[in-house]
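Participant: my questions concern the predicted model and sequence given below.
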Amino acid sequence: MYQNLIAPQIADALKRLQLSHREIIKLAQQADLTKILTLFSDQSAAIDQLQQRVEQADNWDELRDLITQFKFASLSKAKLSKAADDYQRKTHELIKNANHKMKTDWGKLVAGYFTWNEQDNVALMRAAKDRIEKLVTVVKTFRLAYKQAKQRRHLMQFIDIEHAAYDILNDQSDQAQQVRHRLQDQYYEIMTDEYQDNNRLQDAILNKISSRDHGNRFMVGDVKQSIYRFRLADPTMFIKKQAQYRQADNDDELITLSENFRSAENIDAFANLIFEQTMDSQVGEVDYTGKSKLKFGAAYYPTDLKADVSLIVYRTKSSTAAGSNDDSELADDQIEDSDSGQAEIIAQKIRTLVDGQSRIYDKHLAEMRPVTYGDIAIISPTHNNELTLSDVFGKYGIPAEITGAKSYFKTTEIQIMMSLLAVIDNPFQDIPLVAVLRSPIVGLDENQLAYLRINRNTGNYYQAVLDFYRGFSSIKPNDYATRIYQKINRFMSQLRHFKDVAQQDGLVALIWDIYNQTGYLDYVGGMPAGLQRQTNLHALYDRAADYEKNGFKGLFQFVKFIQRMQDRDNDLANTNPTTSENTVHVMTIHGSKGLQFPVVFLNDVGKHFNMQDTTGKYVLNDHWGIGISYFDNQTREFRSPLQRQAILDITKNAGLSEEMRKLYVAMTRAEQQLYLIAKVKGEKTGDDRQLIEHWQGLTNAGQLVLPVAVRNAAKSYLDWIGPAVSRHPGVLAQFGDSLGTDVLADNRASFKIDFYDDDRITKESGRQADNQLSPNEFIDQLTQKKRRLSSRPKRPFPG
């Protein structure tokens, strides 16, 4: 276990220490910080000695003593002089942050592997083994009981069907062998597409029904696009066959298709620039060399096609700076958060492309034409920021189709409808009631809501509404109270009616009656992204119908069902409206697989990876098994055996490899233009040049592939992309060469790095506002939207 799992982790940690010291030493030299230069130069020499002694250690306890007894020098020994200038002070702060991160990362290695001596480790592993054996017994017992429960109800999950198929094919009975032989004789050839996404069970089934020598299997795939690990897809199967089929002494054949017929030459060149430095068998599980690299094959593009590639770095403000004035609201032109900032940048770029009639090549027309919204795709790592994109695009007048959004319950129209359904079920709920009263369905403003509460400042809010409603006729009302009463009277009448419908006709009839009585369905159609909002409300009706078809009844149960989904952070995918093709496509990386678009924005490449698989009390790996945090009943503390930490690191590496392949999939969706949008914390990365120099410091001057330690330490796509682009000749010419490297001197990729901050976003937003539609153009757009809506089939009122 040590040689295969633990030793590589120690080597990576020591390599990261040296890289960090090299970066700090370089910063100290540039800022003429002599004391810091001496301090870290001496410490770097000590780390070299430590590495040699670690390699020579004879046993675990000796190794543990070497690692745990290594002490970092204190920065207090190299204090900044009072005469230091601003540049030296800023550099000192960068060094302080880098030193803190370096010591924190080293501390994680020590805590993960070297808390216990050899004797304690052996005792802990034995105790954990007993606990795991009991856990295995419990899981097997539960699996059997669960299987029997499904059999009693005549139910099967998809995984059950797969296992049942394999069990039949693998059975040695005469009947089972007849089935297997019949299937083997039935298929002349078995073709498997997207083979890199198969799991071992699926592959075993296909092997069982193929010919006796498996000579009739034909598999097509690209292991660099294996991104379904969460479905147990195992790219190592593909990699193993690739290696076997290359050998001369076998009858199998490997056909390599390197040409990319999708993308323009510069898109291929930029993808190769990134992945030839970042992807190999250690990170990505694929050596990105030779025939694995993209080869330009789309010769139909014009030779003078301008295929733009941009890395856009958005410097966010710190949370303390952004929130320094807690009592004031955000100004209208102030960026709300980093997600909004990125969405603003994308929206501004899209408007610039479309309004400026940027030209792309249409391979169907075989000519250049202006870009349209339908040519553009926004691809994000997750669904989380799609609600923000929808809101910002609405502000900029950009039509968008959001595929499978995970923000259905967060949309305004659905939240208002769910609040109304909750109030119909039980009006004595303050938050849903106020949400409905404040909504367009009733239309009270904040002052009117406060007026109702002032008349009864204790008890629940519905009682205050009732007191006002019932006592209105006995008071001498003023004009203000009369206007409030008119709205409350209509609401109370509708509420009584809705309660009757819910009791007599059911949930589905209630929802459609709400749309008819309140006009809310028509109202949202006039809002930004109105067609999407109307589609969301139609989807709520459809989902309520499915709920009742499955035997569930009652408004109360439906509201509780939705609340439980939200409490568990579950969501329902947005339903896409039936619109023209001229809409921007918004989707995740997984959703984009198999698609291609002339213009692609890869959003949020600075977002940290989801490492949820490595944060629990146990960690599972389909090759190495399970590692647990052992709870000591006597000391009442959790202790982690070496197996858990080792399996955790292996699982983390597998997760990073999958993220690497996801980045490859995302970048290769682009045909002609590619924009990568990343956010960084402005105050922690120095100025633009210092950020580039930081990336350069993570590379080896004479080696093309980035150090394994750097790639394994990545927390986002930007942590790979930044160092990979930092040594390109164009970047060196713009920002300088802190390494003296020429490893990419002949690279032909063309791209630019563009830096944004909140001030620039605000200025660009002002320019966009100058280009807003005229009143006549706005009315024309509304007329066209009304025509589209009127052409849709009407949903009949349920009887």
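Facilitator: In hand now; what should we look at? Residues are numbered from 1 along each chain as shown.

Participant: drop to CA atoms for contacts and neighbour counts, all remaining ones
Facilitator: Will do.

Participant: give me the neighbour count for Leu433.
Facilitator: Neighbours of Leu433 under the rule other Cα atoms under 10 Å: 23.

Participant: next, the contact list for Trp106, please.
Facilitator: By Cα atoms under 8 Å, 6 or more residues apart in numbering, the contact set of Trp106 is 13, 17.

Participant: where's it relative to Leu691, distance?
Facilitator: Going from Trp106 to Leu691 by Cα to Cα, to the nearest Å gives 23 Å.

Participant: mind checking which helix or strand the residue lying closest to Tyr515 once chain neighbours are set aside is in?
Facilitator: Counting by Cα to Cα, 6 or more residues apart in numbering, Leu521 is the residue found nearest to Tyr515 once chain neighbours are left out, at 5.4 Å. Assigned by DSSP states H and E, Leu521 belongs to helix 520-525.

Participant: C-terminal to that helix, what's the next element?
Facilitator: Per DSSP H and E, the first helix or strand lying C-terminal to helix 520-525 is helix 530-549.

Participant: tell me the SS of Asn457?
Facilitator: Secondary structure, DSSP: H, G, I helix; E, B strand; the rest coil: Asn457 is coil.

Participant: how many residues are close by the residue lying closest to Ile628 once chain neighbours are set aside?
Facilitator: Nearest residue to Ile628 in three dimensions, chain neighbours excluded: Tyr618, at 4.2 Å (Cα to Cα, 6+ apart). Neighbour count of Tyr618, defined by other Cα under 10 Å: 17.

Participant: pull the longest strand from the chain.
Facilitator: Counting residues, the longest strand found in the chain (DSSP state E) is strand 670-681.

Participant: and the angle for the following helix or strand past it with strand 670-681?
Facilitator: With elements assigned by DSSP H and E, the helix or strand that comes after strand 670-681 is helix 688-697. Interaxial angle, helix 688-697 versus strand 670-681 (axes from the mean of the first three to the mean of the last three Cα atoms, to 10 degrees): 110 degrees.

Participant: about what we covered before: looks like the residue nearest to Tyr515 contacts Gln534 (just checking).
Facilitator: Yes. The criterion here is Cα atoms under 8 Å, and Leu521 meets it with Gln534 at 6.0 Å.

Participant: contacting residues around Tyr314?
Facilitator: Residues in contact with Tyr314 (Cα under 8 Å, 6+ apart) are 341-342, 677-680, 755-757.

Participant: okay, one more to line up with it:
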Amino acid sequence: MSKVLEGLNQEQKLAVTTTEGPLLVIAGAGTGKTTVITRRIAYLIEKKLAKPSEILALTFTEKAAGEMEERVDILVPYGYIDTWISTFHAFGNRVLQENAIDLGLPPDFKVLTRPAQILFFQQNLFAFDLDYYRPLANPTKFIEAMLTFISRCKDEDISPQQYLRYVRKLKNRSLRNSKLSVSQYSRALRPLRGLQSAKSKITKEERKELEIETKRQEELGKMYQKYEDLKSAAGLVDFGDQVALTLRLFRTRPKILKAYREKFKYILVDEFQDTNWAQNEIVKILAKPKNNICVVADDDQSIYRFRGAAISNVLDFKKTYPKAKIVTLVENYRSIQPILDSAYRLIQHNNPDRLEVREKINKKLLAIRPETGLPPKEIFAETSSEEADLVAEEIKRLTEYSLRTTAKTEDKKAIVGGRLAVDKLQYKDIAILVRTNAQADSFLRSLNMKGIPHKFVGSSGLYEQPEIRTLIAFLVSLADFESSLQLYTLATSEIYTLPMEDAIAAASFAKRKGKNLHWVFSKINELEPELEISEKGKEIIKNINEDLIVMLEIARKENVGKVLFEFLKKTVYLSHLDQEESIEAEVKIQSIARFFDKIREFMTLSNNNSIRSFVEWLEVMRMAGDDPATVEFDPETDAVNVMTIHSAKGLEFQVVFLVNLVSDQFPSRQRSEIIPLPDSLIKETLPSGDFHMQEERRLFYVGTTRAQDSLYYTWARDMGGKRIKKVSPFVLEALDKTVSEAQLKKLEPLERISLFEGAGEQKEQVRAEPQVIKLSQAAIDDYQTCAYKYRYVHVLRLPILRHHAVIYGAALHEAVAAFYKAKMASRKMSLIQLRTVFENAWISEGFLSAEHEERRLLEGKKVLEEFWRREKDSKDIPTFVEKEFRFGLGDTLIRGRFDRVDVKGKKVRVIDFKSTENRNQETLAKDAAKSIQLKVYALAYLKSQKIIPEFVGIYDLETGLVGGYKPTKELLTKTEKEIVETAKNIRENLKEDKFPANPKYFGRVPACTYCAYNSICPFSLTRK
């Protein structure tokens, strides 16, 4: 039997080995759906039914796509250079990049993120013919709603032309038929405000309201069309376009569609229940004519669908492929049976809008694990803060024991989930799942008070993290001296720690005098005795004043990113966090890195990179609802996971606490769409029941099925409002009760006081050893240069402003790659087009001055002109450009991207593009011989294609010179050993969370001299 099939049950084997025709896999929670998909891919490759590049695997999230890739890497025993495992949006973007010219897009088109989309719309707001949706008192009021409306149209495969045709049809019907009833019109235009009449005729007043509503719909249609026109003219696409334009391309370019159909012999779709109508259409059109398509779905875990259309695409799949084979996975490898029984009792309340009822199949999950265990426990508290304290207390108890044994004991304290606890339970095995980000605060506080290591993973909430609030306060304090609140936030932050009594006194004085806090701080020594500030407070305020003066001077010349980075250096805040060596500090660093990503995004969009401009942009983004995610989930960090249920999808934990389970919070209150799509335009099958209640119940089901061994339902009757709260109906449904029998737990006064015992004394934190080490050639090079630098870049992901040489080289690389891709597609790129790609890739970051940047930009254009003249008439066409590769070395995965590969028969040349200072071929060849990147390229090609390249080298874009060498088998064997040894060392360093500072020397010069972190690194040799 194939190793790929080892350990699979009969249904899983059937799903993996069914290789002809359409296949629907209905996979319940914990039944191994990802295992089935990845084993199926490996099976198709092993049986030589398809090459890796001939399998298209699509999923819903980047996290799921990454996990799928990683598992396939482990299963497939050799490397490969072209895979198509991605989200729908990433797939669409790749197709658009390969065929941009056929859609009238520039080769370097930009994808608008949501914030960029909002900014683009705002900048063009008065180019739209808007009335109702652009109230002059608040012109930006409906921007977010209009963009959501456009996104929904694209999800439903509705073009602007289709929407306008629909509105015209309604107008014509209304004008022709004076007897049109309100109920008839209401069905077409949903919702009509205040019109519920069932009369056969409508009054003049009602007709006027109908005309107003039609006008609003027409306004939306014209707005949608104008938005598309403006976006197209600017060479931009949004996330919706990545699917909508790909679908249009396949429908209007039969030759291109034929090429992709021939390319993909097999199509797999994960989380099929969460795909929208347009995504489903792409899959159907690509699968023809052989229809070798496998979709994996579980309607009970659909938590992202429009109006709860959880089974719409699954029903459409059965309609499209009536002879499709159906495999149902019900053997659960994750949870004990009592947890599964609770989940099943709960989800049956969504009947009849479930596949189990519609298709008459059995979806009751059966635990494979032999342990019996206990049903979910209940914790019922007086107040929400006591609920959080009780959860923290229970976690403290649990972490003294383990869950993995079936021995008996009389010691009830040592039993968790019905089993004796022997080995210590790790913090990372525990999750507190909340419905919203805001609910996490009280639990984070209680965990902190107990000294329990923890981390918060939210789908939003970055701007509300204390460290980010501090950075925003600093930027606003520089941009607006009238903002007393932000200066107060900055002064009392952990950077300055101004005593609270001094801060309050200064703020109160400013208010009494009608002055801002900046004025008070600037005259702090002149205001006594009227304002009394401690000596410590005066010293801190003096430091604040001095820092702001210095930063203001820097801000006159530098962009917002540079100013913020200099502030972090001057206040040694980053250095302090780096040396703290705690999970909390690490999370703060990662949050700061994400904030710098937002700054970088702003700088790519705006022509004005000043602090004031950024602050204004950030305010617009926040008002429009932009709220980035906090840190990513890291399974290797031993800390209690506090996260939203949405963030927990696809994860599992030994112990799960579902918290704040009260009515009005879970289920949450329904929020109606501000600009809904008319029902008659919706193509999906909508549920017959209360779709909001059903979706909330599915979310509760997802939370419940994350638990492996022990599950807690917790709530409090006093959540801070005026009314006493009732337990969530979902708890009663899951436990099959009409009323909760949980006893109210109250903390006695001394117990409440003792909760503060040991506050801030977090337990020693250990990073779990990663199962797989993932490395790029850059990561290998960084580690070999200095292990401590590797820690900064790849573990902490510490934010830095990129060096101007990196910006320059990246922009050149982007332009050169675009030129070669056009050449590969038999298209000529003009010099103007080449320069445009270069300019669009340019980022104003890291330059010494505006003059320096301008000269560097001009230099780049000259380099490209010489490149264009050298290459425009060359018959030498690359085989691959920017082609991804990946291969495994034991438990180490290496991934990267070839810049250029030329294949002529069995002769292969691998080229790396560089902008160097080498002015002769000899020194270029020496640099190539030292390059770890070229060695990894050669090894990657050997692993994936079983061929050692004849030549690997560097193409100097400045001079046109190429320098390199012919790699030998001995060299690549040595390189492989070096990589394995490097990965082994990294694994040990990660396990111990200790990376040595061992900078390489270039001659007599240490690597510290060129390191971007030398100003904050405590071991930097540049300080000695």
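Facilitator: Ah, there it is. Keep in mind it's a predicted model, so treat the numbers as computed, not measured.

Participant: before we move on, back to that, just the buried subset of the contacts of Tyr314 of the first structure, please.
Facilitator: The neighbour-count test (16 or more other Cα atoms under 10 Å) marks 341-342, 677-680, 756-757 as buried among the contacts of Tyr314 of the first structure.

Participant: with respect to Tyr195 of the first structure, which of those residues is nearest?
Facilitator: Ile677 (31.1 Å; Cα to Cα).

Participant: and the gap between the closest one and Val605 of the first structure?
Facilitator: Going from Ile677 of the first structure to Val605 of the first structure by Cα to Cα gives 6 Å.

Participant: ok, Arg64 of the first structure - how many residues close by?
Facilitator: So Arg64 of the first structure, with other Cα under 10 Å, has 19 neighbours.

Participant: do Arg661 of the first structure as well
Facilitator: Using other Cα under 10 Å: Arg661 of the first structure sits among 23 other residues.

Participant: which residues in the stretch 201-350 of the first structure form strands?
Facilitator: 217-219, 259-260, 295-296, 309-316 (DSSP state E, counting those that start in this stretch).

Participant: what's the mean gap between the third one and the aligned bit of the second structure?
Facilitator: In the superposition with the second structure, the average deviation recorded for strand 295-296 of the first structure is 2.3 Å (mean Cα distance after the TM-score superposition for the first structure).

Participant: can you tell me what part of the second structure that strand aligns to?
Facilitator: Taking TM-score structural alignment as the measure, the second structure aligns residues 365-366 with strand 295-296 of the first structure.

Participant: quick one: terminal-to-terminal distance for stretch 293-304 of the second structure?
Facilitator: This stretch, stretch 293-304 of the second structure, spans 23 Å end to end (Cα to Cα).

Participant: list of residues touching it?
Facilitator: Under Cα under 8 Å, 6+ apart, the answer for stretch 293-304 of the second structure is 21-29, 33, 266-274, 287, 308, 310-311, 314, 347, 354-355, 646, 695-696, 698-699, 701-702.

Participant: at 6 Å instead, please
Facilitator: 22-28, 266-274, 310-311, 698 (Cα atoms under 6 Å, 6 or more residues apart in numbering).

Participant: buried stuff in the helix ranked longest in the second structure?
Facilitator: The longest helix of the second structure (DSSP state H) is helix 204-233. Within helix 204-233 of the second structure, the residues scored as buried using 16+ other Cα under 10 Å are 206-207, 209-210, 213-228, 230-232.

Participant: returning to what we had before: show only the entries of the contacts of stretch 293-304 of the second structure found in helices.
Facilitator: Per DSSP H, those map to helices at Arg698.

Participant: just the strands in the stretch 451-600 of the first structure please.
Facilitator: Counting by DSSP E, counting those that start in this stretch, the strands of the stretch 451-600 of the first structure are 584-588, 597-602.

Participant: residue contacts, the equivalent of Ile161 of the first structure over in the second structure?
Facilitator: Correspondence of Ile161 of the first structure to the second structure, assessed by TM-score structural alignment: Gln242. Neighbouring residues of Gln242 of the second structure by Cα under 6 Å, 6+ apart: 89, 92-93.

Participant: likewise Gly221 of the second structure?
Facilitator: Shown in contact with Gly221 of the second structure (Cα under 6 Å, 6+ apart): 163-164.

Participant: any idea how far it lies from Phe121 of the second structure?
Facilitator: According to Cα to Cα, Gly221 of the second structure stands 15 Å off from Phe121 of the second structure.

Participant: and if you look at Glu393 of the second structure?
Facilitator: According to Cα to Cα, Glu393 of the second structure stands 49 Å off from Phe121 of the second structure.

Participant: between these two, tell me which one has more neighbours.
Facilitator: More crowded of Glu393 of the second structure and Phe121, by other Cα under 10 Å: Phe121, with 21 against 16.

Participant: gap between the strand or helix carrying the more buried one and the chain center?
Facilitator: Phe121 of the second structure belongs to helix 114-123 when elements are defined using DSSP H and E. Relative to the centre of its chain, helix 114-123 of the second structure is centred 19 Å away, using Cα atoms, centre = their mean, to the nearest Å.

Participant: so where is that helix in the first structure?
Facilitator: Against the first structure, helix 114-123 of the second structure falls on no residues (TM-score structural alignment).

Participant: that helix vs helix 583-605, what angle?
Facilitator: Put simply, helix 114-123 of the second structure runs at 40 degrees to helix 583-605, going by the same axes, to 10 degrees.

Participant: tell me, the next helix or strand after helix 114-123 of the second structure lands on which residues of the first structure?
Facilitator: Proceeding N to C from helix 114-123 of the second structure, the next assigned helix or strand is helix 143-155, under DSSP H and E. Per TM-score structural alignment, helix 143-155 of the second structure has no counterpart in the first structure.

Participant: give me the contacts around helix 143-155 of the second structure.
Facilitator: Here helix 143-155 of the second structure makes contact (Cα under 6 Å, 6+ apart) with 240, 244, 276-278, 624.

Participant: for those residues, which one is nearest Asp736 of the second structure?
Facilitator: Of all those, Asn276 has the smallest distance to Asp736 of the second structure: 33.8 Å, by Cα to Cα.

Participant: fine by me, we can end here.
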